[in-house]
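Q: Next come a sequence and a model predicted from it.
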Amino acid sequence: MKKSFKYRLLGDKETFAKADGWLTFCRRLYNVGLEQKITAYRQNKGRISCYDQINQLPELRAEFPEYRDVGSQVLQNVLERLDSAYKGFFRRIKSGDKAGFPRFRGRDRYDSFTLKQTGWKLDGKYLTIRNVGRFKIRLSRPIDGDIKTVTVRKETEKWYICFSCDNVHEKKLPQSDKAIGLDVGINSFLVDSEGISVDNPKYLRQSEKLLRVRQRTFSRRVKGSGGRKDARLLVAKAHENVKNQRNDFLHKVANHYITNYGVISIENLNVKGMVKNHHLSKSISDASWSKFFNLLAYKAEEAGRQLVKIPRFEPSSKTCSSCGAINQELKLSDRQWVCKNCGVLHDRDYNAAKNISRVGQTLQELTYGNG
């Protein structure tokens, strides 16, 4: 299986200054490449391929000697990223989705570079990148598998390394016959089919006042001034804190269910479509359902668990988990309801979670059998 390992990088100012210089060169190349694509499109809707742009790199290095120190694979990856963003724009347009055209990258808007098999060397806790320098890695856990790419990233003045690996060993957990259904929500982050409700911490909502103050301070600073740069960093740190809190919460919840249950059933929600509802978009984004589902998926694969997604239009909330009758009159605002067929009082989310678990187990048996 594939997996990424992210660690903090430590080093001296000179080494990080060189890494910063690489980011600047990458950003400039990205912008030049984007300008080429725009120009080609304006001329009779022509295209310039990623392959053609990569073939122009030797000319670039000859004309601008400063690019000679930047790894060739790093520069190629910049053009590959641009090509992916450019093609993605047209793909989304064709499918009818809302799409933003790739933008030129301003200062501090290009934050990573990637190397493949050459240009770097790993020696225990130390990473050496040719023409940049030597870093110390804060190895919080061992690297597993075969390293395919190495990405150096800058986040709010801190530097990180991300190793993307293949053939990572699966860490199978002891087999479990226990099954659970999870119904995600906004008031509660989720309710499971055993009746346990996990509160929604709403980290973004909690930080909105601080973010507003820092955003206001940033907007009042003079463009290009040191004060504006410092204010921008404070805004970025506030967002980073929200992200770190949210990630820690999501990992802990996902780990709990992966550790204790063999079959985890969830709804195949169209989160992207739901976010278009401006009344719910901020709350859904703050809850990070998509991130949670992705964590469940990769952790389930690693642990040998089965993650089952039930069909998107399964009426899990409207179906009575006791008798199977469907309440067609149920509204989104109804948090409790009584089944007219059997008279059972239902909590909306708990009832949905039980139905999700039931349908998920049925699908799991049809797919994998009883063994």
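A: Yes, it's here.
Q: from here on, contacts and neighbour counts on C-alpha atoms
A: OK.
Q: can you list contacts of stretch 169-186?
A: By C-alpha atoms under 8 Å, 6 or more residues apart in numbering, the residues outside stretch 169-186 that reach it are 1, 144-145, 190-194, 200, 259-267, 283-284, 287, 289, 301-304, 349-350, 352-358, 360-361.
Q: Make a PyMOL selection of whichever of these turn out to be buried.
A: Selecting the buried subset of the contacts of stretch 169-186 in PyMOL, with 16 or more other C-alpha atoms under 10 Å as the burial test, is done by:
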select buried, resi 144+145+190+191+192+193+200+259+260+261+262+263+264+265+266+267+283+284+287+289+301+302+303+304+349+350+352+353+354+355+356+357+358+360+361
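Q: all strands for the chain, in order.
A: Along the chain, the segments classed as strands by DSSP state E run 3-10, 112-115, 120-123, 126-129, 133-138, 146-155, 158-166, 179-184, 188-192, 197-199, 263-267, 306-310, 336-338, 345-347.
Q: Please compare the first structure with the one that follows:
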Amino acid sequence: MIKAIKVRLYPTRCQEELMFKSAGIARFSYNWGLAFLNKYYEENNKSLSIGELRKRFTELRNDEEYIWLKEVSSEIPQQALKDLGESFKKFFNKQSSYPKFKKKGKCEISFFHLNNKFVVENNKIKLEKIGYVKMKDEGRLPVGNYKKDKIKVLNPRVKFNGKFWYLSLALEVEDETKEELTDISVGVDLGIKDLAIVSNIDKPFKNINKSKEVKRLNKKLKRLQRQVSRKYDMLKSGTTFKKGEKLIKTQNIIKLEKQIKLVHKRIGDIRLNHIHQTTNTIVKTKPCRVVMEDLNVKGLMRNKHLSKAIAEQCFSKFINILEYKCKYNGIEFVKADKFFPSSKKCSCCGTIKKDLKLKDRTYVCHNEECNLIIDRDKNASINLANYKLA
């Protein structure tokens, strides 16, 4: 069984500089590889393999002009080119869009570390060309020399989230004894008023964006964004600035942008934590299967009145997290058909109400023999729970 582990690191100032340099070289390698492949295709009308691309990069690394590439581990840029190859594979398999260039300040700050070059001892971990870094481990990582002791870890990455450094990796562990599942089928309906309505849980899971703390942080974010916008306007209106020139940020702008990043991080952490708590509660009921609608999130985002509320709910992330937790616990995860009338169908008699509108929050069945009156979202969750059941 594979277990994901995330460990917080406490680097010194010198170590942190090397970490930022490693992440920068990983970004440079990815962008160089993408630019090289684009140019090669334009000139030769055929693609170049990632293996050949890595050989070309080794030649670049040995050039005196790019001697700074040798200041970090050689595996970092090579893995960045492998990641580029995976991006192209996903593109050709129609799983994602064409790879884009990684822009400094916009992309994730992270780099790869070779899995057999770790040395762990006494809450310290040795990273190649960085040295021993303090960490908050709590006994989750195996102690020892990973090469000599043949300890296997998968896909280790060192990441910076805007405030702290983390090491994330996957470790092979023995299978845990899992509890037996019930014979209950659960339907989960996602919404804007509430995050999720579950068929076997009476109380809906609240929309965390309506909480006092998130509202306070959103107000703070608006205030900071206005401040930085005014400073940019003042900078552009200066006599020394000419149109078309690159703006040189002042220290006050840099400070404000750092604060904005931290507020964005705090809001994102609150939302992610709420999603994890909700999905954990659903999985802990031990159902035999979980059914959700196959939502077209991109299509929903086209609605200008609801796009912001939908984006804040993080539907795609919720579905992905619930799916992997179901898989881990041996629960069947089913995506209902996009055209399944979960909201329009009566969960009691099966009558379909074609004239149901978005503003109708209570479902009233038109069948005289039924006359069911139920919350619209609860009705949808029950219909999802009964989806394709004999």
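A: Alright, I've got the coordinates. Everything quoted here is computed from the prediction, not taken from an experiment.
Q: Serialize the strands of structure 1 to TSV and add fields for distance to Ala231 of structure 1.
A: Compiled in TSV, those are given as follows (distance: least, C-alpha to C-alpha, whole Å):
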stretch	distance to Ala231 of structure 1
strand 3-10	24
strand 112-115	22
strand 120-123	35
strand 126-129	32
strand 133-138	28
strand 146-155	15
strand 158-166	16
strand 179-184	36
strand 188-192	32
strand 197-199	33
strand 263-267	41
strand 306-310	43
strand 336-338	47
strand 345-347	46
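Q: Relative to Asn255 of structure 1, which of the ones you listed is closest?
A: Within those, the stretch nearest Asn255 of structure 1 is strand 263-267; the backing value is 11.7 Å (C-alpha to C-alpha).
Q: give me the stretch of structure 2 that stretch 11-27 of structure 1 matches.
A: Taking TM-score structural alignment as the measure, structure 2 aligns residues 11-27 with stretch 11-27 of structure 1.
Q: How about residues contacting that stretch?
A: Residues from elsewhere that reach stretch 11-27 of structure 2 (C-alpha under 8 Å, 6+ apart): 69, 72-73, 76-77, 80, 102, 109-111, 130-131, 133-134, 165.
Q: out of the residues you listed, what pair is the most spread apart?
A: Within these, Lys102 and Lys134 form the most distant pair, 29.4 Å apart (C-alpha to C-alpha).
Q: any idea how far the alignment partner in structure 1 of Gly350 of structure 2 is from Gly360 of structure 1?
A: For Gly350 of structure 2, the aligned residue in structure 1 is Gly324 (criterion: TM-score structural alignment). Between Gly324 of structure 1 and Gly360 of structure 1 the distance, using C-alpha to C-alpha, to the nearest Å, works out to 15 Å.
Q: Please identify which of the strands of structure 1 is closest to Phe218 of structure 1.
A: Distances from Phe218 of structure 1 to each of the strands of structure 1 were compared using C-alpha to C-alpha; the shortest belongs to strand 146-155, at 18.2 Å.
Q: That closest one vs structure 2, mean deviation?
A: With mean C-alpha distance after the TM-score superposition for structure 1, strand 146-155 of structure 1 departs from structure 2 by a mean of 1.4 Å once superposed.
Q: Could you check the angle that strand makes with strand 3-10?
A: Strand 146-155 of structure 1 and strand 3-10 are oriented at 50 degrees to each other (axes from the mean of the first three to the mean of the last three C-alpha atoms, to 10 degrees).
Q: which strands and helices sit next to strand 146-155 of structure 1?
A: Contacts of strand 146-155 of structure 1 with other secondary structure elements, assessed using 3 or more C-alpha pairs under 8 Å, 6 or more residues apart in numbering; DSSP states H and E, are made with strand 112-115, strand 158-166.
Q: After alignment, which residue of structure 1 pairs with Tyr324 of structure 2?
A: The alignment partner of Tyr324 of structure 2 in structure 1, by TM-score structural alignment, is Tyr298.
Q: what about its match, how many neighbours?
A: Neighbouring residues of Tyr298 of structure 1 were enumerated by other C-alpha atoms under 10 Å; the total is 16.
Q: Surely Asn115 of structure 2 and Asn155 touch.
A: Yes - under the criterion of C-alpha atoms under 8 Å, Asn115 of structure 2 is in contact with Asn155, at a separation of 7.3 Å.
Q: Of those two, give the one with the bigger neighbour count.
A: For Asn115 of structure 2 versus Asn155, the count of surrounding residues by other C-alpha under 10 Å is larger for Asn115: 16 against 12.
Q: now that one, nearest residue through space, not along the chain?
A: Ranked by C-alpha to C-alpha, 6 or more residues apart in numbering and with sequence neighbours excluded, the top spatial neighbour of Asn115 of structure 2 is Val153, at 5.8 Å.
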